[in-house]
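Participant: predicted model follows, preceded by the sequence.
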Amino acid sequence: MKVFFDVDGVLIDGWHADVARREPWDATIEADLGIDRDAFQLLFFGTPGNRSASPMFECVTGRRDLKRALAAVLPRAGYKGGVGDFVRYWSEKNSNINPEVFDLVRELRERGVQTFVATGQEHYRAGYLWNDLGFANHFDRLFYSAEIGVPKKDPRFFEAINRALEIDRGERPLFFDDQAEIVELASRAGWDAATFTSARNIQQHPRLKHLWP
């Protein structure tokens, strides 16, 4: 059996589809780095409904290098430090692992289940998650948007994973994501996708609950 997990809102507590549950990584960015938080959000992430025109969108789809994109934006938001230091700050602040989910991932692997990550990320954070946060010790592989070349909200994202792992319609890999629209896309690709709200969603899933003592 193959089980896939999203990062933000599932494996990492931070950004979440449910606004009330979000824990922003940049909450103290002005006090810490002298950056105008609102200005940076607008310049780098764009406005709601127009995210695809933002520098961040270009980064998470592999079209632009994150550090080069940040170098063009950060000074306009008041930052006077190095881009590398900012990327490190961002990575560390956005790394609040959900221990309950990781405990379940560990148990799944002990029972012979293959575990994977399917996420929308740019290259630097993907590398940080895999190497620095140790995702490599918990998952068979990390699939991310910048590597695939399309956003996660594009059907081709899941089609690419199906091809890479030679997944056929009968296999129906499990997938947990906090965004309903992503769950719908994965379902169309033949996955058994479920909207995630807590570790209990994993424990109580009909195809997994028999694994727990």
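Facilitator: Nice, I can see it. Residues are numbered from 1 along each chain as shown.
Participant: every contact and neighbour count from this point should use C-alpha atoms.
Facilitator: Noted.
Participant: what comes into contact with the top strand by length along the chain?
Facilitator: Taking DSSP state E as the criterion, the chain has its longest strand at strand 114-119. Contact partners of strand 114-119, identified using CA atoms under 8 Å, 6 or more residues apart in numbering, comprise 1-7, 105, 108-109, 138-145, 152.
Participant: looking at those residues, which are in strands?
Facilitator: Filtering these for strands - DSSP E - leaves 2-5, 141-144.
Participant: buried ones among the contacts of strand 114-119?
Facilitator: 2-7, 105, 108, 138-139, 141-145, 152 (16 or more other CA atoms under 10 Å).
Participant: relative to residue 206, which of these is nearest.
Facilitator: residue 3 (13.2 Å; CA to CA).
Participant: separation between the closest one and residue 58?
Facilitator: 28 Å (CA to CA, to the nearest Å).
Participant: kindly report the same for residue 74.
Facilitator: 16 Å.
Participant: helices along the protein, start to end?
Facilitator: 29-33, 37-40, 55-60, 66-73, 83-93, 99-110, 123-127, 145-148, 155-164, 180-188, 199-203 (DSSP state H).
Participant: next up, a structure to set beside the first:
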Amino acid sequence: MNLPEVVVFDLGKVLVDFDYGIVARKLAARGTISAAEVQKFIDHSPLLFRYETGLMTKQEFFQSVSKETGFCGDLEEFSRIFADIFEPIPRMIELHRSLRTKGIPTFIFSNTNEIAVAHIRKSYPFFANFDGYILSYQHGVMKPQAGLYEVVERETKRRNSEILYLDDRAENVTAGAARGWQVVLQESPEKTWDALRTIGLVN
């Protein structure tokens, strides 16, 4: 198979780790239900899906979560709590830097939200070093739905095996493979490095 012309990165669990348990504990400390109940709400409520597909504003999301959890802080405090859940994955940031050094265009392709992106952009300089960003909340559709993959193809001006896509979720890489993309399911940074060495993109 030919060398890919662009590399498309998922964000969460690929370039940055995250833990919504942190949100649950902090909201519970300022609310009326337990951390376990907050975690269950985050995991099973449709609110996060609606927010990450652009169907709710930040204000509406804040108000809905506050109503359900009894959170008594303001929007600014809520945004800090909801954003501060990330930790960079150094080996993957190094991988991205290696690709950029070789002149390979790179893109972010993520199911995410305005609060998370604002925090990551402010906190982690590596995030500025991509050629483009395909973010679910800006397009009204989430992976693995085809519509967001179509946006990637338009933004990158590439199709089929010209695209290499890295993601930690099997259903997302399966959807990419169905479009003829080259894909890597991220199980660990080391395995992802090995996969790109096999392809011939890194040493």
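Facilitator: Sure thing, it's come through. Model, not experiment: these values are computed from the prediction.
Participant: would you pull the TM-score for this pair?
Facilitator: Here the TM-score for the pair of chains, by TM-score structural alignment, normalised by the length of the second structure, is 0.85; 196 aligned residues with a CA RMSD of 2.2 Å.
Participant: if we can go back for a sec, quick one: the longest strand of the first structure to the second structure mean distance?
Facilitator: Taken over the aligned residues, the distance from strand 114-119 of the first structure to the second structure averages 1.1 Å (mean CA distance after the TM-score superposition for the first structure).
Participant: count of residues packed around the aligned residue in the first structure for residue 25 of the second structure?
Facilitator: Under the alignment by TM-score structural alignment, residue 25 of the second structure pairs with residue 28 in the first structure. Number of residues near residue 28 of the first structure (other CA atoms under 10 Å) recorded here: 13.
Participant: the equivalent of residue 50 of the second structure over in the first structure and residue 186 of the first structure, how far apart?
Facilitator: Under the alignment (TM-score structural alignment), residue 50 of the second structure pairs with residue 58 in the first structure. Note on residue 58 of the first structure: its distance to residue 186 of the first structure, by CA to CA, is 22 Å.
Participant: more crowded one of those two?
Facilitator: residue 186 (27 against 21).
Participant: what's residue 163 of the first structure aligned with over in the second structure?
Facilitator: In the second structure, residue 163 of the first structure lands on residue 154 (TM-score structural alignment).
Participant: sorry, back to before: let me know whether the match of residue 50 of the second structure touches residue 70 as I believe.
Facilitator: No - contact between residue 58 of the first structure and residue 70 fails when scored by CA atoms under 8 Å: they sit 11.6 Å apart.
Participant: tell me if I'm right that residue 67 of the first structure and residue 86 touch.
Facilitator: No - checked against CA under 8 Å, the pair residue 67 of the first structure and residue 86 is beyond contact range at 9.2 Å.
Participant: thinking again about what came up before, need the winner for burial among the helices of the first structure.
Facilitator: helix 55-60 (a mean of 23; mean count of other CA atoms under 10 Å).
Participant: dump the residue contacts of the match of residue 25 of the second structure.
Facilitator: With CA under 8 Å, 6+ apart, residue 28 of the first structure has no contacts at all.
Participant: ok, residue 79 of the second structure - contacts?
Facilitator: The contact partners of residue 79 of the second structure, by CA under 8 Å, 6+ apart, come to residue 115.
Participant: map it onto the first structure.
Facilitator: With TM-score structural alignment as the criterion, residue 79 of the second structure matches residue 87.
Participant: any idea how far residue 208 of the first structure is from that match?
Facilitator: 37 Å.
Participant: could you find the closest non-adjacent residue to residue 13 of the first structure?
Facilitator: residue 96 (5.4 Å; CA to CA, 6 or more residues apart in numbering).
Participant: ditto for residue 209 of the first structure
Facilitator: Ranked by CA to CA, 6+ apart and with sequence neighbours excluded, the top spatial neighbour of residue 209 of the first structure is residue 203, at 5.3 Å.
Participant: in the second structure, what residue corresponds to that neighbour?
Facilitator: By TM-score structural alignment, residue 203 of the first structure lines up with residue 193.
Participant: that match contacts residue 95, doesn't it?
Facilitator: Yes - with contact defined as CA under 8 Å, residue 193 of the second structure counts as touching residue 95 (7.2 Å).
Participant: state the distance from the match of residue 50 of the second structure to residue 122 of the first structure.
Facilitator: For residue 58 of the first structure, the distance to residue 122 of the first structure - CA to CA - is 9 Å.
Participant: the spatially closest residue to residue 14 of the first structure that is not a sequence neighbour - how many residues pack around it?
Facilitator: In space, residue 14 of the first structure comes closest to residue 23 once its chain neighbours are excluded; the distance is 4.4 Å by CA to CA, 6+ apart. If you count neighbours by other CA under 10 Å, residue 23 of the first structure ends up with 15.
Participant: next up, the contacts around the aligned partner of residue 108 of the first structure in the second structure.
Facilitator: In the second structure, residue 108 of the first structure lines up with residue 99, judged by TM-score structural alignment. Residue 99 of the second structure is in contact with 105-106, 201-202, counting by CA under 8 Å, 6+ apart.
Participant: what do we get in the second structure for residue 138 of the first structure?
Facilitator: By TM-score structural alignment, residue 138 of the first structure lines up with residue 129.
Participant: from residue 42 of the second structure, how far out is that match?
Facilitator: Taken as CA to CA, the span from residue 129 of the second structure to residue 42 of the second structure is 31 Å.
Participant: distance-wise, check the residue nearest to residue 209 of the first structure relative to residue 145 of the first structure.
Facilitator: 27 Å.
Participant: residue 74 of the first structure -> the second structure?
Facilitator: By TM-score structural alignment, residue 74 of the first structure lines up with residue 66.
Participant: give me the neighbour count for that match.
Facilitator: Around residue 66 of the second structure there are 20 residues (other CA under 10 Å).
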